[in-house]
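Engineer: below are the sequence and a predicted model for it; my questions follow.
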Amino acid sequence: MKNVKNRFLVLLTLLFTGSSLASATKQPDRIFVKGVCTEITFYSPTTVRILKYPQNKTPLKESLVVLQKPEKVKLTRNKSENSYSIKSKEIDVTVDSNTGEIIFKDSKGNILLKDKNTQFSPRKDLNKDSYQVKQTFNLDTNEPIYGLGQIQNGKLNQRNQKELLRQRNTVICIPFFQSIKGYGVYLDNYSPTRFSDSPEETVFDSDLGTCSDYYFMYGKNTDGVVKAMRQLTGKVPMLPESGFGFWQSRERYVSQKQIVEILKKYRDLQVPIDGIIQDWRYWSNDNKHWNAVAFDNPEFSNPQKMISQIHDMNARLIISIWPSFGPTTDIYKELKSRNMLFDFETFPTNNGVRVYDAFNPEARDIYWRYFNKNMFSIGMDGWWLDATEPEYQDKNETHLDSACYLGSYRNYYNAFPLVSVEGVYKNQRKTSSDKRVFILTRSAFAGQQRTGAISWSGDIDGNWNALKAQIPAGLNFSMTGIPYWNCDIGGFTVRQYPGGNKNQAYQELYTRWTQFAAFLGMMRSHGTSTQREIFLFGERGSWAFDAQEKFIHLRYKLLPYIYSTAWDITRNDASLMRPLFADFAEDKHTHDLNTEFLFGKSILVAPVLDPQYTDGKGADVKIDFSRNKSIKVYLPSGCEWYDFWTNEKISGGKSVNKETPIDIMPIYIKAGSILPIGPKVQYAKEKKDAPLEIRIYPGKNATFTLYEDEGDNYNYEKGNYSTIDFKWDDSTSTLSIGQRNGNFNGMLKKRTFKVVLASTESGIGMEENNPQSKTINYNGKAVSVKL
């Protein structure tokens, strides 16, 4: 008994006697077992921090990721000879006094997760004493888990996988997973970490750390875990409305004349577009002048005129900027004079190009100063922050042993994209609140949702296997709490299709990829090897042009739904790209379904992921449309589904064959949904006064909140926005439209809603003329209509 007490000393801020005591506290409980101190701190009734470190080696740590502060949580403590338990109203954390094992249970006593052990192996960190930290958990044998970031292994469920969590092109690493059982675990460690899972154990093995520091969150379901992660690490700001339109890019536009002409071509063809992107070398073709953050290339001699011409066509421009600089640039010289550059060389090599130390707040301010002086001040609308891993060429990874502002680069490596992107976000917010921060970035880390950034999946190959891998990659990324993600339509590189955009096999792939991209956080065409503008795939009337244009138009018709979902993300911690099990966890068929996803809460998307009309080989590809092909689509149980293109109503819990001519991708709407459908437009804000279709898919009661604001400033944070609640009573076939809440500059006082009940005769696909619709002239007051 005496030995047990020596091994198991509990230090509490409140002394107590007896077997239990309820108290409200935000101070940690400290427990010593076998030379390891474990601190347990409840941040809320559903989130608890576990901090472990060798006894008498208390770490001094300030998180780069976690923003939440511990609340005062009512806790009940129970101490016995062999264990110590701390309970909130939602979770029970019990420590074994002999082994140090920690068991997490729900309020009913069901075991959620076991912390098996933590191992500290001494290691030097820039001549300082540190550790390699191995944190081991025990999961149920058949328990699916998800997350880890954007992983390109094609898997949705990450059980029985091994992954090196180290940022690199195409792979975004976040030491976080969530379980089908409704809990999540975030490991607050920024060093390269080896994740491995087997039926016996789940391990995070980190290169460096003074402690094991993780947060256990019990959200009860997928959305609840995402909400807890955002409460822990930061809320999501609104993106500009134009960011949800269609964006065109290529590697690269060689002059300001060319980029303006490309945009004008879209406008002349009346193909909708909201933005265009200027990739690299607008600074110079000399790599020693790499990334000057200035228009030093003579082909961009009047950038303000270029931006004005783009704005005059009702479009936006964002521009590529890297975190590395050539030695002849002014920004390099200034950063070097202040010792704010890493000492390793990066891409493009053999030119003296160096990465800036983004961990240094002063370096981040200098970085922004060049953005502001040369670009933001003349009207630039956003930033393509490329290579934010950052890019490196050292296969032996000796560059990780460099020093940075906070310590060793290895100790902080994975957090580089977070601090760099957040520096741009915070500095733009300080500079102006008139334009929302809009960032496209190649890498990310936990908490990056708070920066107004959209991540993309890097330089992936243009082939069918890469397309297939993007669905689970995007879903797992979204489940870490970061909602906005996209990929290069058609893949970045095009290696196996001679002739590129003229090759019909590539045209089929690109068209199917466009359909998929219409249901991502950003719809954006980009790549190298072959140009991607829609008119280069054929003229209007050709199948490739028409099928692509159809889905660009569909994207715009769904903008009221997408923008309102964006508000749900900002206000209520919702998600845009969601796994099917988020709503249908009881249906085990959804647990590892990596070919479909939910777009918001109402739309099921099943991309076509294999060639159907070409053989996919060679330069002399022939396309055969003589017979429609089909794919199998699984519809989850628990509700009925409407085929978006026909309004055929289908019971869930089974697979169906859906014909997929080249201009059709399977889309299903959940019964009990309300979709606001916008007008046909050329850009997001073109027809804000046009009638709005309110399409109802009956079968269950439904609700939807329509959100509107000024579209591109932060006045919404001051309450300048409006919401209108729609409620469908299925039993009485009645739609109730609530009183408008809120106001903003430019808000329409009166609106026209055309209410349509989806059936095989009305509200079908992209049809605009619905003879059975009922028109409501809405003036902001509550009204009901019976259908």
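Structural biologist: Noted; the coordinates are in hand. Residues are numbered from 1 along each chain as shown.
Engineer: only C-alpha atoms from now on, for both contacts and neighbour counts.
Structural biologist: Noted.
Engineer: all strands for the stretch 601-750 of the chain, in order.
Structural biologist: 603-605, 630-635, 640-643, 649-651, 654-659, 667-670, 673-677, 692-697, 702-708, 721-729, 734-737, 741-743 (DSSP state E, counting those that start in this stretch).
Engineer: against that first model, consider the following:
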Amino acid sequence: MRLRFVLALLAGMLLLGEKAMSQYRFLGNLTGIDFQKDGALLRCGDDLVRLTLLAPDLARITLAPEGRWHSGPDYAIARAEWPGATFTVAENATHVMLKTTALEIRILRSPCRLAFYDAGGNLLNQDEEAFGLGWEGKEVAVFKSLLAGERFYGLGEKTGGLDRRGSEWQMWNSDIPAYSDRTDPLYQSHPFFIGMRAGRGYGIFFNNTHRSFFNMGAGNHRVYSFRAEGGALDYFFFAGNTMKDIIRRYSELVGRMPLPPKWALGYQQCRWSYFPESEVRQLARTFREKKIPADVIYLDIHHMDGYRCFTFDAQRFPDPARLLADLRQQGFRVVTISDPGIKVDPGYAVYESGLQGDHFIKFPDGQPYIGDVWPGPSHFTNYTKPASRAWWGDLHKDFLDKGIAGFWNDMNEPAVWGREAPLLVEFDENGRKVSIKKIHNVFGHLMAQATYEGLLRLRPQERPFILTRAGFAGTQRWAASWTGDNVASFEHLEVAIRMCQSMSLSSIPFVGADVGGFAETPTTELFVRWMQVGAFTPFFRTHTHINSPDQEPWSFGEWAEEVNRKYIELRYRLLPYTYTAFHQAAVEGVPIMRPLFLEFPEEAETYQGHNHTTYLWGNDMLVAPVTRAGERIRKVYLPAGTWYDFWENKTYAGGNYIYVDAPVEKLPLFVRAGAVLPMGEVLQYVEEKPLTQIDLHVYPGAERTSVLYEDDGRSFEYADGMMSLTSFKVTTKAKNVTFSLAGRQGKYAPPARDYRIILHGQSNAPKLASLDAGKVAAADLSFEAGAGTVTVRLRDDGKAHTLRFDF
């Protein structure tokens, strides 16, 4: 009986699927082709496909059903002008081929379908021959062949495993508190993914802001697809030798994270909510008394007067300017929350000026839309309108003048009670009315843009700091992100690690999760484990919900406080290394937090799901968190090469699994042989004092080059050359190690300081240590047998030096 029911159900589903598919139209035969300077226009009867070669490794494919092209702003695109590519054309009876130095596109004539090959003639990706590009009414879709062994990565803020194959994912920014490991969609939409097969890869960015779906082979082994409920069928195809190449090029298209203010790399403390003023002062005082480093305190919605944005509650915060000045004296910056809902309240200045300036979204009959959220009935800003973005940006002036250092954009999916705004709501897009169906996914993106541009106008010499919950492809140009309202559970700790890596692969490098979990209450073990992970997450903030127990570093007893202090201090000691990784992300697009397969794509084990809670921090550190309650031994896969245990005088051969002790107070950390880790002293906040000494931890065993990036940490002068780069090289031979320090490059001169070069992994003192061919003075040389280190002190004069150790 049950079997007959299942068979009948499956038959019905197949019939429904065939009926739905029969309603799609697909490209017919290629009836003509017009070659152009930057590519080709394909004619398939009345339907057109524009194939644009933006660069040798980058193509854009755009469909015009019945010759109708879509128009409008490309909200995600940062770079519109490209050099193009020289290409050759070859034709035969079945195909037309366009070939650059990096990519070959083969166009099947009957029916018109596209296939993409690398320069060596290896297939990367192809349209499914029966389907390809299709549309039904306003819906557009692309159907691709699902190739054997193909894996998919990216798609931004998604739960589940890093490999997206076998599931369908939706892009529709959604406020889902206390989500699970199977919840989809969430707060951000990133319609970009990377396909990998047999060591070769490609990327696809679907340039469409409407609700979209990515079926990456769910329920079948024949096709994968991406489709949208409206808008253009417009996608970019990236061919790269490595996954890093693809991410670099994608980040060039949608924009890269600008360097944040350096203080934003410090520890940040938040809860819903710290109030009144006396509680905030006590919080700051406790951090300093306990000598736990911290840079940022957040004020959630209870700082406002009746949840009115850009106001302070006069009873809870009677003199905010004085409070902020006092906190700044203690080394704290304050970040306030900003929700997009503007309270409908005659007499409230923001509401009145918004109405007067016509800055709110409306129904088609011209009535401003009202949605219920924290303040009650509220209007929402029309961020697609440049004048309205400028209005919103200027609203931040009073808070900046009072001393607020950054802004936290929340509830900007946009979230309203009942979850969704009516799809009737319209925006003004350059004088044209457009539906929220198009703008919903970029609402938070545009709010972040308006905030960033406003802060830049109001404080042009200071780097803005903005944190956003909602976002889209390219939001990294304006804001950092966090993964929303997570849960205090070990499952969510693991989810957070994977989600941050997925966001990083999608060019959102400045990302983190609420340490300890937002909803519910963490155990001591969980909080300590999560604090360890937070210290190795780009955005490092603790946050919890209203009426929850305290969730500060000292809230779980003296033992936990000591461990938490240790890892927060380590975060600050590693700032020279971490800030260099941030610079790499800003300049190259390579993320700070990296899956193992991004750095070691040739190793099959790095793609295994059980290794996706192990990741690289910058170029040379490997982090292997414990994500199971009660676990005290961690099985770790170390990629090829030699690896040093960060905590002990011990090395491991890579390409293997190892087992390491992992008591609750220990985060397994490893350093790649050949690396140089620049580390500073413990600071109570990032700008507490200039570093008078930088420790250069040298890990011999391979030949590698490392760098140290520096600037003032505040301004944009680095863009004009007011920065410095110092490179280090380690060369290891049988009986000697050579450490080379290149001369400092750039206009920025750091304050006077010393270097301590600390050579790891040594069982004996060197027979000879020479600096620039002269012997190192005995007073500047030391050996610690227990730690296995040799230390040499050297004045940093900005010049090149060579230090050689003979054993």
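Structural biologist: That came through, no problem. What you see is a predicted model, and the numbers here were worked out from it, not measured in a lab.
Engineer: TM-score them against each other, please.
Structural biologist: TM-score for the superposed chains, counting by TM-score structural alignment, normalised by the length of the first structure: 0.88, backed by 723 aligned residues with a Cα RMSD of 2.2 Å.
Engineer: thinking again about what came up before, switch the strands of the stretch 601-750 of the first structure over to a markdown table; also include distance to residue 260 of the first structure and mean neighbour count.
Structural biologist: What follows is the strands of the stretch 601-750 of the first structure, written out as a markdown table (distance: least, Cα to Cα, whole Å; neighbours: other Cα atoms under 10 Å):
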| stretch | distance to residue 260 of the first structure | mean neighbour count |
| --- | --- | --- |
| strand 603-605 | 34 | 23 |
| strand 630-635 | 40 | 19 |
| strand 640-643 | 40 | 23 |
| strand 649-651 | 46 | 18 |
| strand 654-659 | 39 | 14 |
| strand 667-670 | 35 | 24 |
| strand 673-677 | 31 | 24 |
| strand 692-697 | 32 | 24 |
| strand 702-708 | 30 | 20 |
| strand 721-729 | 33 | 19 |
| strand 734-737 | 43 | 19 |
| strand 741-743 | 36 | 15 |
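Engineer: okay, those in TSV with distance to residue 52 of the first structure next?
Structural biologist: What follows is the strands of the stretch 601-750 of the first structure, written out as TSV (distance: least, Cα to Cα, whole Å):
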stretch	distance to residue 52 of the first structure
strand 603-605	43
strand 630-635	44
strand 640-643	48
strand 649-651	50
strand 654-659	47
strand 667-670	46
strand 673-677	47
strand 692-697	52
strand 702-708	44
strand 721-729	45
strand 734-737	53
strand 741-743	48
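Engineer: mind telling me what element the aligned partner of residue 548 of the first structure in the second structure is part of?
Structural biologist: Taking TM-score structural alignment, the alignment pairs residue 548 of the first structure with residue 564 from the second structure. In the assignment (DSSP states H and E), residue 564 of the second structure maps to helix 558-573.
Engineer: and the next helix or strand past that helix?
Structural biologist: Past helix 558-573 of the second structure, the next helix or strand by DSSP H and E is helix 575-588.
Engineer: give the aligned range of the next helix or strand after that next one in the first structure.
Structural biologist: Downstream of helix 575-588 of the second structure, the next assigned helix or strand under DSSP H and E is strand 593-595. Across the first structure, the stretch matching strand 593-595 of the second structure (TM-score structural alignment) is residues 577-579.
Engineer: next one: stretch 652-669 of the second structure
Structural biologist: Residue span in the first structure matched to stretch 652-669 of the second structure, by TM-score structural alignment: 650-667.
Engineer: next one: that stretch to chain centre, how far?
Structural biologist: 26 Å (Cα atoms, centre = their mean, to the nearest Å).
Engineer: with stretch 536-549 of the second structure instead?
Structural biologist: For stretch 536-549 of the second structure, the distance to the chain centre is 18 Å (Cα atoms, centre = their mean).
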